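Trainee: What follows is a predicted protein model with its sequence.
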Amino acid sequence: MISIIIFAVLLLVGFGFFAMNANKIRANILMGRDVDRSDNKGERLKVMTLIALGQKKMFKRPIPAILHLCLYVAFVITQIELIEIIADGLSGEHRLFRSSLGGFYTFMISFIEVLSVLAFVATFLFLARRNLLKIPRFNMKEMKGWPKVDGNLILVMELILITFIFMMNGADEVLYAQGLSHAENLGDQSLGFAISQYVGPALFGGMSESSLIMVERIGWWGHILMVFTFLNYLPFSKHFHIILAFPNTYFSNLNPQGKATNMEAVMKEVKLMMDPDADPYAMPEEGEGEAEVQRFGAKDVEDLSWKNLLDAYTCTECGRCTSNCPANRTGKLLSPRKIMMDTRDRLEEKGAGLRKNGKDYDDGKSLLNDYITEEELWACTSCNACVEACPVNIDPLSIITDMRRYLVMEESKVPTELAGMISNIENNGAPWQFSPEDRLNWRDEE
């Protein structure tokens, strides 16, 4: 009875703390401007299924894709075993589903064990890729400090979790074969799990009954405690993408890449200017003038859309965007991954300040300049390589574009090279420095 109470308390605290932190992230995301992504539900479900569930874009790099698939499938399928552990913990039973599921139960746990072995191997290889092979995208400036620790820590936690699984199953195999397990009198003389039936006797076969029970209990409690630890670590880690990849891909921008977005207020003014029948002195319609004045472009996180902020929390920090960025590859300061990491860091800072000090909180800082420099923004060629490369459909270019829009429309800050081009377009209708009537002179040259 005491163990049931302890388990129930851990369960409530674990899921309660996760829900609290997840709600903070939700509140942070909703700080962004509204954008409508409720259209084409069928197409959105298709994109989510292919990209988030099927990991379609990951397979552009087959080796890491296969390794990641091992971890991903193991993570998803092992939730079945987690359901049983929770049911056992709340009921005081052991392997509650085995008697009713019979052979299917043995098959499912065996399948989970095979996946766990594959995940164990993949985890070691991922650790080697991050720390021994020195892959450039894992060793860039923005990956120093906590991002590197975070990437390694989650892999170490995965190894510990898998170790606990085999401690639990392996010791239980030996106990069951001796008629000493909690799960005795349920049929065969062995649990018959694919891996544990060999690993268990090899590692624990010579132990006493009390030692075996201790190993099994350490594995069982260690497994569930690691699950709770992992769950509550996610909101503070890049690995929150495990959950957010699904809504993020569902709310993807379905427009063709390269299609520019225009501000509604600006478009309205331009249309009025181009309409010969429009009255420039007409009073606005009722309620029209009461709308809140929107900033042109983005200076801070609240000027971005909620989808931009969801992107920031979904970023896996894999670096595929940066490794495919032509500006970064030619030595320029821009790193699309850093853009997303900076946006998330600023959003966390701003959200914490607002919760502590109220909605009028202003720390005198902003995403622009305090986190992301103008040099980074203007290095972008708007080629969409980062958007195409991202395995979960994150759009760094949208953030870059909005911040450049702010620099141009609010602060009149443009690089010298662009200033001349903009002036020529305004005066000559073309980027070149000659009058419109001279634009076709090349055609008449011999």
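Mentor: Now that the structure is in, tell me what you want to look at. Residues are numbered from 1 along each chain as shown.
Trainee: going forward, measure contacts and count neighbours with C-alpha atoms only.
Mentor: Fine.
Trainee: what comes into contact with the helix or strand harbouring residue 247?
Mentor: Residue 247 is part of helix 241-250, with elements assigned from DSSP states H and E. Contact partners of helix 241-250, identified using Cα atoms under 8 Å, 6 or more residues apart in numbering, comprise 44-45, 47-48, 51-53, 307, 310-311, 313-316, 392-394.
Trainee: which of the residues you listed are buried?
Mentor: 44-45, 47-48, 51-52, 307, 310-311, 313-316, 392-394 (16 or more other Cα atoms under 10 Å).
Trainee: take a look at this one as well, against the first:
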Amino acid sequence: MEYLPNIVFAIILFAGIGYFARNVNRLRRNIKLGRDVDVSDNTSLRWKNMARIALGQTKMVVRPIAGLLHIIVYAGFIIINIEVLEIIIDGLLGTHRVFGSLGTLYDVLIAAFEVLALLVIVSVTIFWVRRNILRLRRFVKPEMKGWPKKDGNMILYIEFVLMVLFLTMNGADYQLQQLGADHYTQAGAFPVSQYIAPLFEGMSISSLVVIERTAWWLHIAGILFFLNYLYYSKHLHILLAFPNTYYGRTKPKGQFKNLDAVTEEVKLMLDPSADPFAAPAEDAAEPEKFGASDVMDLTWVQLLNAYTCTECGRCTDECPANQTGKKLSPRKIMMDTRDRLEQVGKNIEANKGKFVEDNNQLLDNYITREELWACTTCNACVQACPVSIDPLSIIMDMRQYLVMEQSAAPTDLNNMMGNIENNGAPWPFNQMDRLNWANEE
């Protein structure tokens, strides 16, 4: 019975990590459904982008208040995880504050954890007020109703409770240390929780041990729950922001990719010795599908983008189409892509590793044509994203499918392309008349 708590802890720990590993495998499988793309270029720039954007949070502080609060929560998440390492060792070995032998360094670390925990509590409270009382415009868009709103609040509640449990655990521990309780050696500095400790005055040592142990168990169980909740939450970006910024776009934002098939056609037209009516070689590869109508037509980087989306709404807030009342929301494009990808993943699981046609696709069933054609291709959404997500690339690939596979461009666009083909300009005027304006008085 002496080792029962350690056994129970080990079971909970390995079950939590095992379930997390299962979710990571599902995530990898879904992302790998995308087409392959070469992202081996500009390695040094990619590392710099990851260090600057994901680690350094440089794009978050463009909006100073939200940026500062996010940095506090981010730092709290990273640094307090050092404390989680101690909890895991203590839980497995039956020790208590195993790093206490570090002396002054340990005191400094625990003090820093406590100050950060308090700052995180303040920050998530402000975030909750911004979402639910001030109701900032980007948090009340149509796509943020239902689960996305609940998810945003759920994360704030979890972070708040975890920090309160941490400080409660330390406050009871501090009081037990003052009473000289067995197993509670003098270790750590408690600049915040020492002010919680007076709430426990007059309690017996056994009662304090129950409070400290309960907070300890709930804290580590809450962390494991949070770890496994990430897969179902927008907070998956905590893990994916680093690879996403590494694999993010390195070319100029206004530079669109060329289609090899179209390039070859143009070269053929410009080659006077080529026979434009010649049949393709027998071993020629079958032409690839132009553009994208479903998630499997997108690249794996675009699918990684979808899972990394933080749903912060900065992209939609900057979108001129959205600002003028159009249906387009770049955030919704990413959320829809992720939702469709999840649907495809569940289809594969239900059919023993094979996708079975479900009469759904990203185009029309999730993203409407009206949304796609509302985009001005200004790249404001790409510039605004704090984790290097590129909604425009998905919009352009789906437009390409509509134009080149379905000939379903809007009438105005068809007229423009016809004018370019016939007149060398988007306007319906003969080339011979292009300079007539110069003769007008």
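Mentor: Thanks, I have it. What you see is a predicted model; the values in this text were computed from it and never measured.
Trainee: for residue 32 of the second structure, what are its contacts?
Mentor: By Cα under 8 Å, 6+ apart, residue 32 of the second structure lies in contact with residue 300.
Trainee: Counterpart of it over in the first structure?
Mentor: Using TM-score structural alignment, the partner of residue 32 of the second structure in the first structure is residue 30.
Trainee: all helices for the stretch 101-250 of the first structure, in order.
Mentor: With helices called from DSSP state H, counting those that start in this stretch, the stretch 101-250 of the first structure shows them at 103-131, 146-177, 196-204, 209-233, 241-250.
Trainee: Which residue is the nearest non-sequential neighbour of the most centrally placed residue in the second structure?
Mentor: Nearest to the mean C-alpha position of the second structure, by Cα atoms, centre = their mean, lies residue 308 at 2.2 Å. Counting by Cα to Cα, 6 or more residues apart in numbering, residue 237 is the residue found nearest to residue 308 of the second structure once chain neighbours are left out, at 4.6 Å.
Trainee: before we move on, what about residue 117 of the second structure?
Mentor: The nearest residue in space to residue 117 of the second structure (Cα to Cα, 6+ apart) is residue 163, at 5.4 Å.
Trainee: any idea how far the one you found is from residue 116 of the second structure?
Mentor: Computed with Cα to Cα, to the nearest Å, the distance linking residue 163 of the second structure and residue 116 of the second structure is 9 Å.
Trainee: now residue 18 of the second structure
Mentor: In terms of Cα to Cα, residue 18 of the second structure sits 29 Å off from residue 116 of the second structure.
Trainee: Kindly report the same for residue 239 of the second structure.
Mentor: In this view, residue 239 of the second structure and residue 116 of the second structure are 20 Å apart by Cα to Cα.
Trainee: Compare these two and say which is more crowded by neighbours.
Mentor: Shown here are residue 239 of the second structure and residue 116; by other Cα atoms under 10 Å, residue 116 has more neighbours (21 against 13).
Trainee: and the nearest residue in space to that one that is not next to it in sequence, what is it in contact with?
Mentor: By the measure of Cα to Cα, 6+ apart, the closest residue to residue 116 of the second structure outside its immediate chain neighbours is residue 76, 5.5 Å from it. Shown in contact with residue 76 of the second structure (Cα under 8 Å, 6+ apart): 113, 116, 117, 120.
Trainee: corresponding residue for residue 76 of the second structure in the first structure?
Mentor: Residue 76 of the second structure maps onto residue 74 in the first structure, by TM-score structural alignment.
Trainee: and the strand or helix carrying that match, how far from the second structure on average?
Mentor: Per DSSP H and E: residue 74 of the first structure is located in helix 62-91. Superposed on the second structure, helix 62-91 of the first structure shows a mean distance of 0.6 Å to its aligned residues (mean Cα distance after the TM-score superposition for the first structure).
Trainee: May I see the buried residues of that helix?
Mentor: Within helix 62-91 of the first structure, the residues that qualify as buried are 64-65, 67-75, 77-78, 81, 84-85, 87-90, counting by 16+ other Cα under 10 Å.
Trainee: do the same with stretch 6-16 of the second structure
Mentor: Applying 16+ other Cα under 10 Å to stretch 6-16 of the second structure flags 6, 7, 9, 10, 13, 16 as buried.
Trainee: what sits against residue 247 of the second structure?
Mentor: 39, 46, 301.
Trainee: Any chance of CSV for these, columns distance to residue 440 of the second structure and secondary structure?
Mentor: Listed next are the contacts of residue 247 of the second structure as CSV, based on distance: Cα to Cα, whole Å; DSSP: H, G, I helix; E, B strand; the rest coil:
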residue, distance to residue 440 of the second structure, secondary structure
39, 53, coil
46, 54, helix
301, 53, helix
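Trainee: contacting residues for the counterpart of residue 444 of the first structure in the second structure?
Mentor: Superposed on the second structure with TM-score structural alignment, residue 444 of the first structure falls opposite residue 439. Taking Cα under 8 Å, 6+ apart, we find residue 439 of the second structure in contact with no residue.
Trainee: measure residue 439 of the second structure to residue 433 of the second structure for me?
Mentor: 11 Å.
Trainee: cool, and residue 92 of the second structure?
Mentor: 85 Å.
Trainee: for residue 88 of the second structure, same thing?
Mentor: Residue 88 of the second structure is 79 Å from residue 433 of the second structure, where distance means Cα to Cα.
Trainee: same deal with residue 142 of the second structure?
Mentor: 49 Å.
Trainee: which of those two has more neighbours?
Mentor: Legend: neighbour count by other Cα under 10 Å for residue 142 of the second structure and residue 433, higher for residue 142 (11 against 8).
Trainee: measure that one to residue 149 of the second structure for me?
Mentor: 10 Å.
Trainee: Counterpart of the residue nearest to residue 117 of the second structure over in the first structure?
Mentor: Match for residue 163 of the second structure (TM-score structural alignment): residue 162.
Trainee: Counting neighbours, what do you get for residue 127 of the second structure?
Mentor: 19.
Trainee: I misspoke; the intended subject was residue 335 of the first structure.
Mentor: The number of residues near residue 335 of the first structure, taken as other Cα under 10 Å, comes to 28.
Trainee: what do we get in the second structure for it?
Mentor: Looks like residue 335 of the first structure aligns to residue 329 there (TM-score structural alignment).
Trainee: what's the closest residue in space to that match that isn't next to it in sequence in contact with, if anything?
Mentor: Using Cα to Cα, 6+ apart and skipping the chain neighbours, the partner closest in space to residue 329 of the second structure is residue 316 (5.2 Å). By Cα under 8 Å, 6+ apart, the contact list for residue 316 of the second structure reads 138, 322, 329, 330, 331, 381.
Trainee: so which of those residues comes closest to residue 396 of the second structure?
Mentor: residue 330 (12.2 Å; Cα to Cα).
Trainee: doesn't residue 382 make contact with the closest one?
Mentor: No - the criterion here is Cα atoms under 8 Å, and residue 330 of the second structure misses it with residue 382 at 9.1 Å.
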